[in-house]
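>>> coordinates only, no sequence provided:
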């Protein structure tokens, strides 16, 4: 399974996440194409390599933000747009306007929907901090175009990465004080703290008297549903770094691991007990489970509590199929719960060869364990020849045995 592991040992911000994704080999081209309807051209953005405490990382930002010195990671473009007279028009942008900007972009529907899922925690945090209704508050602190660009970029690159799971380590928020549009507050700033309170992710890391995690960074983790866990085992495909602007003793970078784990190849065993379904309904469920990618499906007669007769439904499927398998089980059976057991399946190496019989070719599976060889015909081939020659499967099997 392809896993994206986010390591915010030095915090996380929107532009650092985008920079790290590009550093990981994902192209800026599709991202820049999606921004064109918003009036942002390739010459309006920065993608460049920068060295951070000896680490070469990719830096991303809008040139307008770079010129003003307003940076998501260091000064929080969600926080420090204090030039209220110069940018007073920002005070009139509500949530609907910002969602309309996302819709106006040129990205695919999946990206737009994910961008909204990332932006909504930002809006909720702003509303909660100010004690206002979600659709009444004016998002002068999260309503900047660069915030929308960061949200769209995070959504685009998460989808483009092809990650089947996203995990995150402990989040370093930084320390000290931060100046927002409404005053000076301890780190994490109010909006960031609110979003972090909705994540089931521990905080931790080296102490730095800077704001390391921004509202946009926290909202990305919330929106893409990054789950906390230690870095998973697996083959590391790529390590990437996204650069911040300032320099301090702790490398100002966001680190991403692109990992191929064994979870997709390791099967998962799902099981549930049924005592109130017809045979037709169970047969239909079996068909849907195979359509969902199950490797094997079986029913076994059992006696349940109170000595009630029923059936145990067992399903073997790859971890990547979990959502589809569970959807079938909870939609097409009466069960209220499913047991899930990760398995280590020990399989013999096998090969397929063709055996020519008097009735036609039959695929033959062979496997070996020490000095024991196992040979079996492919049932679908036996069935097809039986129908073609209007005979029985057993007659075709006998012809296959003679052809070995």
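Okay, I see it. Because the structure is predicted, anything quoted here is derived from the model rather than measured.
>>> drop to CA atoms for contacts and neighbour counts, all remaining ones
Will do.
>>> tell me, how many residues neighbour the closest residue to residue 374 other than its chain neighbours?
In space, not counting the residues next to it along the chain, residue 374 is nearest to residue 367; the distance is 5.1 Å by Cα to Cα, 6 or more residues apart in numbering. Neighbouring residues of residue 367 were enumerated by other Cα atoms under 10 Å; the total is 15.
>>> mind checking how far residue 127 is from residue 361?
The spacing between residue 127 and residue 361, counted by Cα to Cα, to the nearest Å, is 70 Å.
>>> neighbour count for these two, which is higher?
Set side by side, residue 127 and residue 361 give different neighbour counts by other Cα under 10 Å, the larger being at residue 127 (19 against 15).
>>> name the element the more buried one belongs to?
Using DSSP states H and E, the element containing residue 127 is helix 109-130.
>>> over to residue 20?
Counting by DSSP H and E, the element that carries residue 20 is helix 14-23.
>>> equivalent analysis for residue 285, please.
Residue 285 is part of helix 279-291, with elements assigned from DSSP H and E.
>>> for that helix, enumerate the helices and strands it packs against.
If contacts are counted by 3 or more Cα pairs under 8 Å, 6 or more residues apart in numbering; DSSP states H and E, helix 279-291 sits against strand 296-303, helix 322-332.
>>> that helix: which residues count as buried?
In terms of neighbour count (16 or more other Cα atoms under 10 Å), helix 279-291 has its buried residues at 282, 285, 286, 288, 289, 290.
>>> please compare the first structure with the one that follows:
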């Protein structure tokens, strides 16, 4: 089976989870799984709605308990979430890779943008070997996931949805990712699109991306980390039989195509 992603309309973590639901991942199971993840970081309300063009949209409201959720803490919370949901094998590996990609990109972004550096911290913590159960301690830089706290919900939706669909954990991109444009406002001020962590992930994993077509952020750091964890490459999707497909939108209906995924035989 082949997973084909058309990110003409950009990609964010909530959009990818919504696209998996649109493609046939059980809506109730998905919402319950993401609510379980949401309860690990605070109080969450998650609903699915349809956009005007029939795309799925996730509406999330999360009241965070962690003012500063560190990558280290997120890693351990994700481990508990995956255990609770019996997320296994390649889907578990995919989820941890997505989190790892984001945390490392955030650390690099903070180093390269000096006004962010007050949010980098060195921790000594356990690293887990998931195959053998061994743990060992070593100093490891960490980053606080201010804007990306919802990544636990997004990655849970992504990993669980892929597992429900028995989908591959590698993806073919039918189009370069559109980043959007303009500026984003967040806890540190204003930054141009793409966000530093997004650009770092695209450069590090050689994911094809381009500016436009709108002056808004279309591709988020979490969406980027999901693409990286899927080892996404631009390629020919071929003419295999489409088993299922799904479309999703973010918070607004922009005049661009929705995020589209296809599972092909």
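On my side now, so go ahead. Small disclaimer: the values here were computed from a predicted structure and weren't measured.
>>> returning to what we had before: quick one, which of the helices and strands packed on helix 279-291 of the first structure gets closest to residue 5 of the first structure.
Distance to residue 5 of the first structure, taken as Cα to Cα, is lowest for helix 322-332 among those, at 19.8 Å.
>>> corresponding residues in the second structure for that closest one?
Against the second structure, there is no aligned range for helix 322-332 of the first structure (TM-score structural alignment).
>>> the second structure: which residue goes with the residue nearest to residue 374 of the first structure?
Residue 367 of the first structure maps onto nothing in the second structure when the alignment is built from TM-score structural alignment.
>>> average offset between the helix holding residue 20 of the first structure and the second structure?
In the superposition with the second structure, the aligned residues lie an average of 0.7 Å away from helix 14-23 of the first structure, counting by mean Cα distance after the TM-score superposition for the first structure.
>>> contacts for that helix, please.
Contacts made with helix 14-23 of the first structure from outside it, assessed by Cα atoms under 8 Å, 6 or more residues apart in numbering, are listed as 28, 47, 57-61, 72-73, 147, 150-151, 153-154, 157, 216-217, 220, 240-244, 253-256.
>>> at 7 Å instead, please
Counting contacts by Cα atoms under 7 Å, 6 or more residues apart in numbering, the residues outside helix 14-23 of the first structure that touch it are 28, 57-61, 72, 150-151, 153-154, 157, 216-217, 240-244, 254-256.
>>> among those, which ones are buried?
Looking at the contacts of helix 14-23 of the first structure with 16+ other Cα under 10 Å, the buried ones turn out to be 28, 57-61, 72, 150-151, 153-154, 157, 216-217, 240-244, 254-256.
>>> where in the second structure does stretch 383-398 of the first structure align, residue-wise?
Using TM-score structural alignment, stretch 383-398 of the first structure pairs with nothing in the second structure.
>>> buried ones in that stretch?
Judged by neighbour count using 16+ other Cα under 10 Å, the buried positions of stretch 383-398 of the first structure are 383, 385, 386, 393, 396, 397.
>>> now swap in stretch 98-106 of the first structure and tell me
Of all the residues in stretch 98-106 of the first structure, those buried under the rule 16+ other Cα under 10 Å are 98, 99, 101, 102, 103, 105, 106.
>>> what's in contact with that stretch?
Here stretch 98-106 of the first structure has contacts from 33, 34, 35, 37, 38, 112, 116, 143, using Cα under 7 Å, 6+ apart.
>>> looking at it, residue 35 of the second structure is touching residue 44, isn't it?
Yes: the pair residue 35 of the second structure and residue 44 qualifies as a contact (Cα atoms under 7 Å) at a distance of 6.2 Å.
>>> tell me which of these two has more neighbours.
Higher neighbour count among residue 35 of the second structure and residue 44: residue 35, with 22 against 19, using other Cα under 10 Å.
>>> part of a strand, is that one?
No: when classified by DSSP: H, G, I helix; E, B strand; the rest coil, residue 35 of the second structure is found to be helix rather than part of a strand.
>>> quick one: contacts for it?
Per Cα under 7 Å, 6+ apart, neighbours of residue 35 of the second structure: 44, 46.
>>> and residue 166 of the second structure? What does it align with in the first structure?
Aligning on TM-score structural alignment places residue 166 of the second structure opposite residue 162 in the first structure.
>>> check which helix or strand covers that match.
With the criterion set as DSSP H and E, no secondary-structure element contains residue 162 of the first structure; it sits in neither a helix nor a strand.
>>> any idea how far it lies from residue 39 of the first structure?
Between residue 162 of the first structure and residue 39 of the first structure the distance, using Cα to Cα, works out to 28 Å.
>>> what do you get for residue 204 of the first structure?
Per Cα to Cα, residue 204 of the first structure is found 39 Å from residue 39 of the first structure.
>>> between these two, which is the more surrounded one?
The residue with more neighbours, out of residue 204 of the first structure and residue 39 and counting by other Cα under 10 Å, is residue 204; that gives 16 against 8.
>>> now the more buried one: closest residue in space that isn't a chain neighbour?
Spatial nearest neighbour of residue 204 of the first structure, chain neighbours left out: residue 172 (5.1 Å); criterion: Cα to Cα, 6+ apart.
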